[in-house]
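Trainee: sequence and predicted structure are below.
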Amino acid sequence: MSKLSHRLDGFGESVIRKMTRIANQHGAINLSQGFPDFDPPKALIEELQRVAIEGPHQYAVTWGAQNFREALAKKQEHFMGIKLNPDENIVVTCGSTEAMMTAMMAICDSGDKVAIFSPFYENYVADTVLCGAEPIYIPLKPPTFNFDKEELEVAFKAGAKALILCNPSNPTGKVFTKEELLDIAQLVKAYDAYVITDEVYEHIVFEPYKHHYFASLPGMFERTISCSSLSKTYSITGWRLGYVIAPKVIIDQCKKVHDFLTVGAAAPLQEAATVGLKLEDDYYKELTALYGKKRELFLSGLDSIGLKYFKPEGAYYVMVDIEEFGVSSDYEFAKRLIKEVGVAAVPGSSFFKEPVNQYIRFHFAKKPETLELALERLTQIKKHF
């Protein structure tokens, strides 16, 4: 038989999703794949119940229902400080995963190069390869996970057409400072490049840190494809509602990709989620406070157990240093953690281009009682390793 696509030769199962599957097999507490075990806002659930009866149940406009895009434009204008046209600057996608792929395919040709900070969310490399592009890696250096501007410039000198910027960062929880973003902006302009942002954790940033939208920097809207979703902000990861925000010339390209990739996001879910986009500012303040308490609870527990970690500035992940256990494989460590301790984490090597083997990633988007039970189990970790 003819050979199958060579683009997939280096691909395996998503490590994050694999950890979830193994956790389910062993009844472990899943702190690997980042989804909550608590309900979305009541207003969204009530609206979803109404929509289930009244509809809509057929296709929405391919690039997003009009009322959804209008509500999204108004909400993002408020937070980004940029005037947005719901018809010209937005494409609604099936989650931010599709948003990222749509953005990549809209600007990248086969043979192009894309700069990626390491550590990175695993989809970025897959997106790059599936587009026929070549990834170039720039290390983020622990413990602060800052980058070296000269090393970043090397990537642009090598021909990087775009940089993928996850802010706040998954997996580290790093929040890029305005000064760092301005350094990136300077290089992007100098080398006539684009930035594709992943900002799904834009509303989960802890004091004293602050999220700055890259597209809001002087002269950067024209060079930025902003990708995000409703998944983390409204605790609806299963609804798969994401979006791309960009200048019209880029959005026109994104519309073509999206149309032939998925046709459109689910119409009833867009209708139900529109009420979430209209929530007042207090909701986002309460969301930050909620995750701040979860972070405090979980990190305090790790302190009591004696585990070392990098304190997250945003998002809801924490990278834990397991070097003290002398393990040769973080993947095997993570599997044993599930089977013997009953808590699931992601092996850190899945996020790094560098040969890193001493980290695992937990998430804390769980009810307090779930986190407390996970911490109780983790008190046994040093008996097993």
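Mentor: Received the coordinates, thanks.

Trainee: CA atoms for contacts and neighbours, from now on please.
Mentor: Will do.

Trainee: which residues touch E122?
Mentor: Applying Cα atoms under 8 Å, 6 or more residues apart in numbering, we find E122 in contact with S14, S350, F351.

Trainee: mind redoing it with 7 Å?
Mentor: For E122, the set of contacting residues under the criterion of Cα atoms under 7 Å, 6 or more residues apart in numbering consists of S350, F351.

Trainee: one more: S216?
Mentor: M80, G81, I82.

Trainee: okay, those residues in CSV with neighbour count and distance to L181 next?
Mentor: Compiled in CSV, these are given as follows (neighbours: other Cα atoms under 10 Å; distance: Cα to Cα, whole Å):
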residue, neighbour count, distance to L181
M80, 18, 15
G81, 13, 16
I82, 16, 17
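
Trainee: so D252 is in which element?
Mentor: Assigned by DSSP states H and E, D252 belongs to helix 248-261.

Trainee: take the one below as the second:
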Amino acid sequence: MIAINSKLPQVGASIFPVMTGLAIEYKAVNLAQGFPDFPTSPQLISLVNDYMKKGMNQYAPPAGILPLRERIAEMTYSLTGKNYCADTEVTITAGGTQAIFSVIEAFIRDGDEVIIFEPAYDCYSPNIRVHGGIPRPIELAPPDYKIDWEKVKKLISHKTRMIMLNTPHNPTGTVLSKSDIDELIKIVKGTDILILSDEVYEHIIFDGKTHHSVAKYPELAERSLIVSSFGKTFHTTGWRMGYLLGPDYLMAEIRKLQQFAIYTCVTPIQYALADFMAIPDNYLSIKEMYQQKRDYFAGLMKNTKFDLLPVAGSYFQTAHYNKISDEGDYDFAVRITKEFGVATIPTSVFYTSSADHKVIRFCFAKTEETLNKAVERLMKI
């Protein structure tokens, strides 16, 4: 065996394939990994097929085809008032995770510090560390997972290169408020701190709340890279299609690296998405659809011993299980997968400290049949 020096020696398999693997092994209902189990639009699938038949099967430009970038810019302007240049400020990526990797790769150097808010999507910290950066986590706690901006101020130093945001938030389903944005603006004013804003659930927000994209605020937009995902919006997580928005001088650095990593993304899918997005209702209507699913799932869960926490966006529902067990959340999640046939995600895995608040995460991006089957089993716990 050849000796190597691992860049991530403490990192094993992500929790998502672990729990999905258990779900398959024990024939459990998979409410763990965040993917819909209902079909995407037949129209969108037909468009992809049509463009394949038309011969759009060769390389697209590294930044993505211009028609798709134009649709993204138009959508963003209509929703935020921010006018991004489709030519220089919009880039198509191989999903949201690759977009996050590319931003960190472009701007984080040895010793740079990056403030993240935990629980955090599990790619954040490893991506920072593999590029020589230092994650500086701030822990958020249930039930509201509010950011203490005084703690953020105390963490800011000359080494702070970036602040990472996620709204609507995975795994908690919380959203940033206008007051959060106001505090952030004050903190970064007069600094060279960049913002990476993970907004992949931008269209999934509930109860009349507002999605406070950093694109809406010039003081933030000028220093921000925004990540989004067609997989989350159009129920096509396996297509691995996302995009980045940001100022041209920042985007230029990302494009330099991306062309040597993935070069480009799937061409016929890009053309299909460009056509599909020409009808705004195709992305605006999913808010109502997911709110119905959230409410339906919450109604069913009233018949269990789980205590649901507030969820304002995303397609995830967190819940306390204090009334059921004093086990650690990882052990609890594994046990109910094996014994009751429902797979979930323990939220402690999203904390650097493995903070265990006895909270697990359910994905409700499922058919009513799947949700009914899952809750029938959860009622037995």
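Mentor: Received the coordinates, thanks. Given the structure is predicted, the values throughout are model-derived calculations rather than measurements.

Trainee: now the TM-score, please.
Mentor: Comparing the chains after superposition, counting by TM-score structural alignment, normalised by the length of structure 2, produces a TM-score of 0.96; 380 aligned residues with a Cα RMSD of 1.5 Å.

Trainee: can you confirm I360 of structure 1 is in a strand?
Mentor: Yes. When DSSP: H, G, I helix; E, B strand; the rest coil is applied, I360 of structure 1 is found to be in a strand.

Trainee: how much space separates it from V15 of structure 1?
Mentor: Remark: distance between I360 of structure 1 and V15 of structure 1 (Cα to Cα, to the nearest Å) = 12 Å.

Trainee: what residue is smack in the middle of structure 1?
Mentor: V200 (5.2 Å; Cα atoms, centre = their mean).

Trainee: make sure that residue is indeed in a strand.
Mentor: No. Secondary structure assignment (three-state DSSP) places V200 of structure 1 in coil, not in a strand.

Trainee: the next helix or strand after the helix holding D252 of structure 1 vs structure 2, average offset?
Mentor: Going down the chain from helix 248-261 of structure 1, the next helix or strand is helix 267-277, by DSSP H and E. Here the mean offset of helix 267-277 of structure 1 against structure 2 after fitting is 1.7 Å, by mean Cα distance after the TM-score superposition for structure 1.

Trainee: for the stretch 251-385 of structure 1, just list every one of the strands.
Mentor: Listed from the start of the chain, the stretch 251-385 of structure 1 has strands (DSSP state E, counting those that start in this stretch) covering 308-310, 317-321, 343-344, 346-347, 359-363.

Trainee: so can I have TSV of the ones you listed showing mean neighbour count and distance to C166 of structure 1?
Mentor: Formatted as TSV, the entries for the strands of the stretch 251-385 of structure 1 read as follows, by neighbours: other Cα atoms under 10 Å; distance: least, Cα to Cα, whole Å:
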stretch	mean neighbour count	distance to C166 of structure 1
strand 308-310	17	17
strand 317-321	23	13
strand 343-344	29	24
strand 346-347	28	18
strand 359-363	25	16
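
Trainee: of all the ones you listed, which one is nearest G238 of structure 1?
Mentor: Closest to G238 of structure 1 of the strands of the stretch 251-385 of structure 1, according to Cα to Cα: strand 359-363, at 17.2 Å.

Trainee: quick check: that closest one aligns to which part of structure 2?
Mentor: When strand 359-363 of structure 1 is aligned against structure 2 using TM-score structural alignment, it corresponds to residues 359-363.

Trainee: give the helix, strand or coil label for P36 of structure 1.
Mentor: Once three-state DSSP is applied, P36 of structure 1 turns out coil.

Trainee: distance of it from V257 of structure 1?
Mentor: The separation that P36 of structure 1 has from V257 of structure 1, given Cα to Cα, amounts to 30 Å.

Trainee: mean shift between the match of strand 359-363 of structure 1 and structure 1?
Mentor: Once the two models are superposed, stretch 359-363 of structure 2 sits on average 0.9 Å from its counterpart in structure 1 (mean Cα distance after the TM-score superposition for structure 1).

Trainee: what does that stretch rub up against?
Mentor: Contacts to stretch 359-363 of structure 2, defined as Cα under 7 Å, 6+ apart, come from residues 31-34, 171, 315-321, 329, 344-347.

Trainee: next up, the contacts around V195 of structure 1.
Mentor: Contacts for V195 of structure 1 (Cα under 7 Å, 6+ apart) come out as A162, L163, I164, L165, R223, T224, I225.

Trainee: three-state assignment of the first one?
Mentor: Translated: A162 of structure 1. Classification of A162 of structure 1 by three-state DSSP places it in strand.

Trainee: what sits against it?
Mentor: Contacts of A162 of structure 1 were listed using Cα under 7 Å, 6+ apart, and they are V114, A115, A193, Y194, V195, I196.

Trainee: redo that, cut-off 6 Å
Mentor: The neighbourhood of A162 of structure 1, defined by Cα atoms under 6 Å, 6 or more residues apart in numbering, consists of V114, A193, Y194, V195.

Trainee: so what's the closest residue to it other than its chain neighbours up against?
Mentor: With sequence-adjacent residues excluded and distances taken as Cα to Cα, 6 or more residues apart in numbering, A162 of structure 1 is closest to Y194, at 4.4 Å. If you count contacts by Cα under 6 Å, 6+ apart, Y194 of structure 1 has them with A162, R223, T224.
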